[in-house]
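J.: Provide a 3D model corresponding to the input given below.
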Amino acid sequence: MRLFFKKRSTFKLFLKLTDWNNLLNSLTQNVIGIINSTKDSFTGDGVFENKERLGFLLKTAEEKEIKILDVGGVSTKPGFKEVRYEQELKRFNFFISNYFGKFKLSVDTMNYEIARHALENNFEIVNDVSGFNDLKMIQLIVEKAPKIILVHRHPNSSDIQEKMNYKDVVKEVRDHLEEKIENLISHGVDKSRISIDPGLGFGKSMEDSQKLFDNLEYFSFGFPLVVGYSKKKFAQNLEMTHEELYDHCIKSGVSLVRLHIAS
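T.: Just a heads-up that it's a prediction; the model follows:
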């Protein structure tokens, strides 16, 4: 299956966000390419201990003019098992040891020690799907001042995959994100470093994820918006082509679409 990317739209971000704004304005694609340094990714595209596969994805990303890569060493598929720090570090170091190119790098982790290791190895972005619930992670962000992707997580959930009940999922997710942003800023996180992600598929039913996807424009409230729908079940149930899914995001004000590089 060929992934379709258009050239970056003329949609302008009227945001006074020094770091994110400069990065976004330098892109030719509104895309973050996904690199799973695992063997148990739900998409079956993990590169851990597979140099050939990693090399192929890096070259493909270059050819498609993808400038940002999001690298993770833990599968977040439904029913995933927690991975010990040592194992996640091993997977992450495999990527670092075999990486080539001139990409902007994002670390996809819930572990502040992995995030610190990444930032000490030229990563610029921290993508925490647990919603920055760990105070040590927040303190690291304040100390190192990377750009961050704040992924929505229901404040009452026990883990990122626990299905939560929503009365008005669009309003509640936005409210949760706004509250979390205030919390991060109160701890000293620079507002200009924050982008947001409504967390499609994380702790949400397919119906709720579809409602969020249909109302993405509701999340354009002063922060770059990141969205990931690639290969998720709710998106597969929508009667939309890859091009239509991507176009819907861009027209809704999404700054970055998180996509698998190749299938």
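J.: contacts and neighbour counts: CA atoms only from here.
T.: Noted.
J.: can you map out the strands along the stretch 1-150 of the chain?
T.: Under the criterion DSSP state E, counting those that start in this stretch, the stretch 1-150 of the chain contains strands at 31-36, 68-72, 104-108, 125-128, 147-151.
J.: I'd like these laid out as JSON lines, including distance to residue 189 and mean neighbour count.
T.: Compiled in JSON lines, these are given as follows (distance: least, C-alpha to C-alpha, whole Å; neighbours: other C-alpha atoms under 10 Å):
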{"stretch": "strand 31-36", "distance to residue 189": "23", "mean neighbour count": "26"}
{"stretch": "strand 68-72", "distance to residue 189": "21", "mean neighbour count": "24"}
{"stretch": "strand 104-108", "distance to residue 189": "18", "mean neighbour count": "23"}
{"stretch": "strand 125-128", "distance to residue 189": "13", "mean neighbour count": "26"}
{"stretch": "strand 147-151", "distance to residue 189": "10", "mean neighbour count": "23"}
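J.: Reformat these as a markdown table; add distance to residue 214.
T.: Converted to a markdown table, those look like this (distance: least, C-alpha to C-alpha, whole Å):
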| stretch | distance to residue 214 |
| --- | --- |
| strand 31-36 | 19 |
| strand 68-72 | 24 |
| strand 104-108 | 25 |
| strand 125-128 | 23 |
| strand 147-151 | 18 |
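J.: Between these, which one is closest to residue 181.
T.: If you check each of these against residue 181 by C-alpha to C-alpha, strand 147-151 wins as the nearest, at 8.2 Å.
J.: Next SSE downstream of the closest one?
T.: Counting by DSSP states H and E, the next helix or strand C-terminal to strand 147-151 is helix 169-186.
J.: Check which helices and strands that next one sits against.
T.: When contacts are defined as 3 or more C-alpha pairs under 8 Å, 6 or more residues apart in numbering; DSSP states H and E, helix 169-186 packs onto helix 206-214.
J.: Can you give me the buried ones in stretch 253-262?
T.: By 16 or more other C-alpha atoms under 10 Å, the buried positions in stretch 253-262 come out as 253, 254, 255, 256, 257, 258, 259, 260, 261.
J.: out of everything not next to it in sequence, what's closest to the third one?
T.: Excluding the flanking residues, the one nearest residue 255 by C-alpha to C-alpha, 6 or more residues apart in numbering is residue 225, at 5.2 Å.
J.: what's the one you found in contact with, if anything?
T.: For residue 225, the residues meeting the contact criterion (C-alpha atoms under 8 Å, 6 or more residues apart in numbering) are 195, 196, 197, 219, 253, 254, 255, 256.
J.: let's see 7 Å
T.: Contact partners of residue 225, counting by C-alpha atoms under 7 Å, 6 or more residues apart in numbering, are 195, 196, 197, 254, 255, 256.
J.: So the fourth one sits against residue 226, correct?
T.: Think residue 254. Yes. In this structure, residue 254 is within contact of residue 226 by C-alpha atoms under 7 Å, at 6.1 Å.
J.: want to put them side by side, so please do this one too:
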Amino acid sequence: MTTYWRPIPMTDPARPPGAQALAGGWCWFDRVERLSRTEPPRVVNLDEVPADVLARLTAPREPIAGLTFDAPRIMGILNVTPDSFSDGGLFVAEEAALAQARAMKAQGADLLDLGGESTRPGAATVPDTEEIARVIPVLAALRRDGAMPLSIDTRKAAVAEAALAAGADIVNDVSGLDYDPGMAAVAARARGFCVMHAQGTPETMQADPRYQDVLLDVYDALESRVARAEAAGIPRGRLLVDPGLGFGKTLQHNVSLVRRLSLYHGLGCTILLGASRKGFIGVLGGGAQARDRMPGSVAVALHAARQGVQVLRVHDVAETRQALSLQGAVGGTA
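T.: Have a look, this model is predicted:
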């Protein structure tokens, strides 16, 4: 029987003796939820947690592309696509993309994630050459601008390779190494690599997704992807993991993952979460259009920060930065 250990994060300044820092960050925990596929969840004290598990939960995460994780980091989304679900077509022109990137940097983004292929539900695959033509001029211009870490959001090894040559630091693979067999070898040369969980491809992923236990199934899948990345020569300290909200998940699947995000600290990697403006926020919060989901997106980002999630991938940088600043001041998060 596999046992899973979910730290129960706290940020209250009244930290009791014996509490441990979660992943070396701003949250602490003194209890853990013990989960399995055969028994009800049970909250236990730290003395019941195996030593190797506790070491992985508490170990500070290594810097990636120069970013430390003593505070939540904001990854600004820059889609240079005509058809992304939220901002498709707004930043296709190079000058518009550069202006948006510079604005997000000024608003407080810590890094940027550039994408040249929409992976919204039902989206068709874009040829490598077209995706490269969309992202590389913008990426190269941003690299000339300065030292902000840059991520390339792609499933394709050829695109990742071109982006790294143009100055990208991080590869963000929404397929989690399941789409392109050549991706691992390319990603091994990046300063950081994000493996995301997805069930199916964008064309099919929302066609009746099913899990036995979504929280634990996603954990097992990410654990397998981390092992594959390590086998390809990518150290765990250079990895980010993303549970993949909306990628082959129903509304209830997404809610279940968000509620217990802290489970994924058990993988020993930096956690990245991309919830911004997604459909489940619109359903729960009443935002019919993606552009109307900023308040709900910020609410999920704040919850994720209280769960110790280190990287928040967002469209609304200024609003998220302001909310994090206030939460840090009054709620104990950095």
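J.: Just give the TM-score of the two.
T.: Their TM-score after superposition, calculated using TM-score structural alignment, normalised by the length of structure 1, is reported as 0.85; 250 aligned residues with a C-alpha RMSD of 2.5 Å.
J.: In strands, which of the buried residues of stretch 253-262 of structure 1 fall?
T.: In strands, judged by DSSP state E, the following of the buried residues of stretch 253-262 of structure 1 are found: 256, 257, 258, 259, 260.
J.: Of those residues, just say which sits nearest to residue 205 of structure 1.
T.: With C-alpha to C-alpha as the yardstick, the closest approach to residue 205 of structure 1 among these comes from residue 258, at 19.8 Å.
J.: quick one: secondary structure of the spatially closest residue to residue 53 of structure 2 that is not a sequence neighbour?
T.: The shortest distance from residue 53 of structure 2 to any non-neighbouring residue, by C-alpha to C-alpha, 6+ apart, is to residue 266 (7.0 Å). Per DSSP: H, G, I helix; E, B strand; the rest coil, the local secondary structure of residue 266 of structure 2 is helix.
J.: Kindly tell me how buried residue 266 of structure 2 is, as a neighbour count.
T.: Residues contacting residue 266 of structure 2 under the criterion other C-alpha atoms under 10 Å number 20.
J.: Also the one 3 residues further on?
T.: The criterion is other C-alpha under 10 Å. On that basis, residue 269 of structure 2 has 26 neighbouring residues.
J.: Matching it against structure 1, which residue comes up?
T.: Aligning on TM-score structural alignment places residue 269 of structure 2 opposite residue 223 in structure 1.
J.: thought that match was touching residue 195?
T.: Yes. Counting by C-alpha under 7 Å, residue 195 is a contact partner of residue 223 of structure 1 at 5.3 Å.
J.: Tell me how far residue 228 of structure 2 lies from residue 171 of structure 2.
T.: Per C-alpha to C-alpha, to the nearest Å, residue 228 of structure 2 is found 15 Å from residue 171 of structure 2.
J.: And residue 128 of structure 2, by the same measure?
T.: When distances are taken as C-alpha to C-alpha, residue 128 of structure 2 and residue 171 of structure 2 turn out to be 15 Å apart.
J.: Repeat that for residue 53 of structure 2.
T.: Distance from residue 53 of structure 2 to residue 171 of structure 2, by C-alpha to C-alpha: 28 Å.
J.: cool, residue 159 of structure 2 as well?
T.: For residue 159 of structure 2, the distance to residue 171 of structure 2 equals 10 Å [C-alpha to C-alpha].
J.: what do you get for residue 211 of structure 2?
T.: Applying C-alpha to C-alpha, the value for residue 211 of structure 2 to residue 171 of structure 2 is 27 Å.
J.: try residue 327 of structure 2
T.: When C-alpha to C-alpha is the yardstick, residue 327 of structure 2 and residue 171 of structure 2 sit 30 Å from each other.
J.: Please apply the same query to residue 160 of structure 2.
T.: Distance from residue 160 of structure 2 to residue 171 of structure 2, by C-alpha to C-alpha: 6 Å.
J.: Touching both of those two, which residues are there?
T.: By the contact definition C-alpha under 7 Å, 6+ apart, residue 160 of structure 2 and residue 171 are jointly contacted by residue 152.
J.: So for structure 2, the centremost residue is which one?
T.: Centroid check for structure 2 by C-alpha atoms, centre = their mean gives residue 272 as the closest residue, at 2.3 Å.
J.: What residues does it make contact with?
T.: Taking C-alpha under 7 Å, 6+ apart as the definition of contact, the neighbours of residue 272 of structure 2 are 240, 241, 242, 309, 310, 311, 312.
J.: can you check residue 219 of structure 1 too?
T.: By C-alpha under 7 Å, 6+ apart, the neighbours of residue 219 of structure 1 are residue 174.
J.: So it versus residue 161 of structure 1, what's the distance?
T.: In this structure, residue 219 of structure 1 and residue 161 of structure 1 are 21 Å apart, going by C-alpha to C-alpha.
J.: With residue 25 of structure 1 instead?
T.: Distance of residue 25 of structure 1 to residue 161 of structure 1, computed by C-alpha to C-alpha: 34 Å.
J.: How about residue 141 of structure 1?
T.: 24 Å.
J.: between these two, who's got more neighbours?
T.: Neighbour count, other C-alpha under 10 Å: between residue 141 of structure 1 and residue 161, residue 141 has more, with 26 against 18.
J.: Counterpart of the more buried one over in structure 2?
T.: With the correspondence set by TM-score structural alignment, residue 141 of structure 1 lines up against residue 187 in structure 2.
J.: wait, isn't that match in contact with residue 193?
T.: Yes. Under the criterion of C-alpha under 7 Å, residue 187 of structure 2 is in contact with residue 193, at a separation of 6.2 Å.
J.: got any residues that touch both of those two?
T.: residue 171.
J.: From residue 76 of structure 2, how far off is residue 238 of structure 2?
T.: Between residue 238 of structure 2 and residue 76 of structure 2 the distance, using C-alpha to C-alpha, works out to 20 Å.
J.: ok, now which ones touch the equivalent of residue 35 of structure 1 over in structure 2?
T.: Residue 35 of structure 1 is assigned residue 78 in structure 2 as its aligned equivalent, the criterion being TM-score structural alignment. Contact analysis of residue 78 of structure 2 by C-alpha under 7 Å, 6+ apart lists 101, 112, 113, 114, 115.
J.: which of the residues you listed lies closest to residue 150 of structure 2?
T.: Each of those was checked against residue 150 of structure 2 using C-alpha to C-alpha; the closest is residue 112, at 5.1 Å.
J.: Which residue, other than its chain neighbours, is closest to the closest one?
T.: Nearest residue to residue 112 of structure 2 in three dimensions, chain neighbours excluded: residue 76, at 4.7 Å (C-alpha to C-alpha, 6+ apart).
J.: Same question for residue 308 of structure 2.
T.: In space, residue 308 of structure 2 comes closest to residue 27 once its chain neighbours are excluded; the distance is 5.9 Å by C-alpha to C-alpha, 6+ apart.
J.: go on, residue 205 of structure 2?
T.: What sits nearest to residue 205 of structure 2 in space, not counting adjacent residues and going by C-alpha to C-alpha, 6+ apart, is residue 248, at 4.4 Å.
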